[in-house]
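In: make a model of this:
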Amino acid sequence: MEDLEQVIKKACEDLDIPGCVLQAVNRDGSFKYAKTFGKRSIQPGGDQSPLQLNSVMWIASCTKLMTSICAMQLVERGLLSLDGPIYDIIPELRDQPVLTGFDDTGKPIEVPHKNPISLKLLLTHSSGLTYDSMHPLAAGWLKYHNLVPATDSKLLTRFGRLPLVFEPGTSWAYGPGIDYAGLLVERVSKMSLQDYMKKHLWEPLGVRNMTFFLASRPDLKAHMADMNKRDPESGKIVYTNERQPYQDGEKNEVEDCMGGQGVFSSAEEYIKILQGVLATDENEKILKKETVELLFTPYLSKGGSDTLNAFMQNAEANNAMGGISQEVRKDYALGGLFLCGDAPGGKGMKEGTLMWGGVPNLIWFCDRKTGLAGLYAGQVVPPGDAKCAGFTRMFEDAMYERYKS
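Out: Here you go, the predicted model:
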């Protein structure tokens, strides 16, 4: 443990990373680890005070797990179906075509989709929806129409214009499916996703300092950590003033609660979510035990699984999605990336562990077999940074070693 802390402390001093917050906990809370490193800002003239456990970060796709939990609560109550079509609730997706390619003139070839889009397909990124900057078919479609990736915060206008990139249920592509799952929660519950999370997830777990709407929480904005990027020439971390989504107050305040990417939180608050998932085996505070089994069940088709594992042979993509050895096969469950085998060496994550992360190189894991969960939280873009991934792996190994001892 001392080696981990000394290595990360030196990395911050050397500007290999600006700082990070590490959190780990077991099922009953008898094991806890919480440590901060580095500064809130490395910007000259910025707030150079140390990062704190309550330092607020844009947690990006760490939001997805919370939205999945909320959707499954409504499945438990019989208000949503896991397998049925979603079109009665989101009719906007009923006629979404499938982009199969381009003809000799470069014109997109689009056909109606046949398999219905379901909540299960949305939660496992197998609906055919994709982020417009992450798929070659989507990139080609945008180019043909002389469009650029959308940056607004209105879900249906930001993501609704693109066709599907495969027939629902037949493949895998990272995309806004869980943003649409959040819209399902809103339309069925007749509450904003923020209000729903607050009542049915955050408050039951004692979470008070999370928000989709940063302008409404100046107390949280006052604790924001700066965003950073790696300088390609020096290899060191530098401050970036590139617009951080959802950060800049009323000028760039979001219109919609983006269930796949929109929450701001501190690490000390997010770890309560992960422990809450572990503790459902005993207290069912946020989900029934049988529902958590569904949350941790892989659901991809063979085509989807093969596509996912091929995608993660890219080192940067693998780092951004957990960084576990590429030799370990992965699948996708309702709650996140699913490990189909134990991590190499037999000392770390077990088969069935879920994990995911967020754009600024945050990574969480939740291992029900071991009863351990953890979070590496930082603010470095772009995702998949190799140094951040290396420190994440070091942190996880140290937590398993310490927990087992």
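In: contacts, neighbours, all on C-alpha from now
Out: OK.
In: identify all contacting residues around stretch 124-134.
Out: Residues outside stretch 124-134 that contact it (CA atoms under 8 Å, 6 or more residues apart in numbering) are 98, 117-118, 121, 138-139, 142, 149-150, 159, 162-178, 299-300, 304, 332-336.
In: just the buried ones from those, in ChimeraX syntax?
Out: Buried residues within these, by 16 or more other CA atoms under 10 Å, are selected in ChimeraX with:
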select :98,117,118,121,138,139,142,159,162,163,164,165,166,167,168,169,170,171,172,173,174,175,176,177,178,299,300,304,332,333,334,335,336
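In: next step: the contacts of stretch 124-134 restricted to helices.
Out: Using DSSP state H, the subset of the contacts of stretch 124-134 located in helices is L121, A138, A139, L142, F159, G177, I178, G304.
In: where strands are concerned, which of the contacts of stretch 124-134 count?
Out: V98, Y332 (DSSP state E).
In: tell me, how many residues neighbour K404?
Out: By other CA atoms under 10 Å, the residues close to K404 number 10.
In: next one: it from I69, what distance?
Out: 29 Å (CA to CA, to the nearest Å).
In: quick one, what contacts V148?
Out: In this structure, V148 makes contact with L142, judged by CA under 8 Å, 6+ apart.
In: and it, how far from T130?
Out: Distance, V148 to T130, using CA to CA: 15 Å.
In: repeat that for D103.
Out: 21 Å.
In: so those two - more neighbours on which side?
Out: Just comparing D103 and T130: by other CA under 10 Å the higher neighbour count belongs to T130, 24 against 9.
In: show me the contacts for the nearest residue to the more buried one once chain neighbours are set aside.
Out: Excluding the flanking residues, the one nearest T130 by CA to CA, 6 or more residues apart in numbering is G175, at 3.8 Å. Each residue near G175 by CA under 8 Å, 6+ apart is listed here: H125, L129, T130, Y131.
In: would you do the same for the sequence below? I want to compare the two.
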Amino acid sequence: MTPSIALDTASTLRTYIDNATTRDKPALPGAIVHMVDKNNNKVFTYASSRAAQLSENSIALVHSLTKMVGAIAFMQLVEQGLAALDDSSVIEKVLPELAVKQVLTGYDNIGKPILVGKVGDITPRMLMNHTYGGGHSFFNPLMKKYMQDGWEKRNEVADPHQTILDAPLLWQPGTHTNYGQGFDWLATLIERLTNKNLATLLEENIFGKLGLKRLDFEETYGGDITTRPESKDLFLAEEFKAARWDLYRHWPTSPGETGARESVSGGQIPYVPAGNRTRCKHGGYCAFVYYPVTA
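Out: Have a look, this model is predicted:
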């Protein structure tokens, strides 16, 4: 017998979700809800949205859940003795672009940025726990003002690679927690330490060893995980080893190739190829996941 929840409980849950997503002023723009029991059997699935055509089968960008993969990849290097969480020298040697960054503290009376020298060192642990001193422009007005010149073309979406290179620190390392680009730097660190392409490394050391034969890592825009999980699998740390995901490719595979990916509403989002420009390795976001309905 297929595990399930009581019919009246399921009905109550659907009403609750609809009330949160379909009112004139919804609390949520949309929701795709899956519930599993302790054995990872899916017992409830439902999708609801006022604005978008969501279903249980919709594809959703799960953004920073991708950090799980970047963290596993780096911790494997720690296990192998190739890196250490608190070794600041590896940042200086392997990520010199990051090691020399200054700290933006404000602006003078004519609007010129005030930059001071970095005090203290950055460690891989700081990259992983968001304390290395960096931050996104869309969370931090100081950074957005700094990047304002040519903002339309110089931001984390339009040109993440150059934006991360250009952005100063906002705090001294280890003194402040802020959601930033630490995992993007971590992904570059992994590549340089191993002298391997990130996609190849993930396939060899994580996906292949776990038997995730139908999961892929797409690099054209900078490293997007594109997946179609099977009926009972979730993109959660505790389910990672058990997951078997069916590939759903959204992005073209080679520079210069054109194409599109599907949005959560089923429409097509135009793809702009990166060409041969040096790509930022996104170790911290850009995962896609698709939840099919079970019979």
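In: between the ones in helices among the contacts of stretch 124-134 of structure 1, which is closest to L372 of structure 1?
Out: Lowest distance from L372 of structure 1 to those (CA to CA) belongs to I178, with 24.9 Å.
In: thinking again about what came up before, wait, which of the ones in helices among the contacts of stretch 124-134 of structure 1 is closest to T392 of structure 1?
Out: Nearest to T392 of structure 1 among these: I178, at 24.8 Å, using CA to CA.
In: quick one: map the closest one onto structure 2.
Out: Using TM-score structural alignment, the partner of I178 of structure 1 in structure 2 is F183.
In: isn't that match right up against V69?
Out: No - the criterion here is CA atoms under 8 Å, and F183 of structure 2 misses it with V69 at 10.0 Å.
In: mutual contacts of those two, please.
Out: Counting by CA under 8 Å, 6+ apart, the shared contacts of F183 of structure 2 and V69 are G283.
In: once you drop chain neighbours, what's closest to T151 of structure 1?
Out: Distance criterion CA to CA, 6+ apart; nearest residue to T151 of structure 1, sequence neighbours excluded, is R158 at 6.9 Å.
In: mind checking what the one you found lines up with in structure 2?
Out: R158 of structure 1 maps onto T163 of structure 2 when the alignment is built from TM-score structural alignment.
In: now its match: how far from G133 of structure 2?
Out: Going from T163 of structure 2 to G133 of structure 2 by CA to CA gives 15 Å.
In: try E218 of structure 2
Out: In terms of CA to CA, E218 of structure 2 sits 28 Å off from G133 of structure 2.
In: those two: who's more crowded?
Out: The residue with more neighbours, out of E218 of structure 2 and G133, is G133; 27 against 21, by other CA under 10 Å.
In: the more buried one -> structure 1?
Out: Under the alignment by TM-score structural alignment, G133 of structure 2 pairs with G128 in structure 1.
In: what about that match, which SS state?
Out: Secondary structure for G128 of structure 1, judged by DSSP: H, G, I helix; E, B strand; the rest coil, is coil.
In: the stretch 151-300 of structure 1: helices as residue ranges?
Out: Taking DSSP state H, counting those that start in this stretch as the test, the helices found in the stretch 151-300 of structure 1 are 155-159, 177-189, 193-197, 218-221, 267-279, 289-295.
In: want to throw those helices into a markdown table with distance to I109 of structure 1?
Out: Below are the helices of the stretch 151-300 of structure 1 laid out as a markdown table (distance: least, CA to CA, whole Å):
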| stretch | distance to I109 of structure 1 |
| --- | --- |
| helix 155-159 | 19 |
| helix 177-189 | 23 |
| helix 193-197 | 35 |
| helix 218-221 | 46 |
| helix 267-279 | 43 |
| helix 289-295 | 36 |
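In: between those, which one is closest to V21 of structure 1.
Out: Nearest to V21 of structure 1, of all these, is helix 267-279, at 6.6 Å by CA to CA.
In: list the helices and strands the closest one packs on?
Out: strand 19-26, strand 362-367, strand 372-377 (3 or more CA pairs under 8 Å, 6 or more residues apart in numbering; DSSP states H and E).
In: can I get these in CSV including mean neighbour count and distance to G249 of structure 1?
Out: Below are these laid out as CSV (neighbours: other CA atoms under 10 Å; distance: least, CA to CA, whole Å):
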stretch, mean neighbour count, distance to G249 of structure 1
strand 19-26, 25, 24
strand 362-367, 26, 23
strand 372-377, 27, 22
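In: any chance of those in TSV, with distance to D248 of structure 1 too?
Out: Below are these laid out as TSV (distance: least, CA to CA, whole Å):
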stretch	distance to D248 of structure 1
strand 19-26	22
strand 362-367	21
strand 372-377	21
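In: can you say which of the ones you listed is nearest to S49 of structure 1?
Out: Smallest distance to S49 of structure 1 across these (CA to CA): 11.2 Å, for strand 19-26.
In: so what touches the closest one?
Out: Applying CA under 8 Å, 6+ apart, the external contacts of strand 19-26 of structure 1 come out as 12, 31-40, 51-53, 267-268, 271, 275, 278, 371-379, 395, 399.
In: the helix or strand following it vs structure 2, average distance?
Out: Sequence-wise, the next helix or strand downstream of strand 19-26 of structure 1 (DSSP states H and E) is strand 32-38. Following superposition, strand 32-38 of structure 1 is found to deviate from structure 2 by 3.8 Å on average (mean CA distance after the TM-score superposition for structure 1).
In: so strand 32-38 of structure 1 versus helix 267-279, what angle?
Out: 150 degrees (axes from the mean of the first three to the mean of the last three CA atoms, to 10 degrees).
In: with structure 2 superposed, average distance for the next helix or strand after strand 32-38 of structure 1?
Out: Following strand 32-38 of structure 1 in sequence order, the next helix or strand is strand 56-60 (DSSP H and E). Superposed on structure 2, strand 56-60 of structure 1 shows a mean distance of 2.0 Å to its aligned residues (mean CA distance after the TM-score superposition for structure 1).
In: check which helices and strands strand 56-60 of structure 1 sits against.
Out: Packing partners of strand 56-60 of structure 1 (3+ CA pairs under 8 Å, 6+ apart): strand 263-266, strand 354-358.
In: can you add mean neighbour count and distance to P112 of structure 1 and give those strands back as JSON lines?
Out: JSON lines is the format used below for those (neighbours: other CA under 10 Å; distance: least, CA to CA, whole Å):
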{"stretch": "strand 263-266", "mean neighbour count": "24", "distance to P112 of structure 1": "34"}
{"stretch": "strand 354-358", "mean neighbour count": "26", "distance to P112 of structure 1": "32"}
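In: nothing else from me, thank you.
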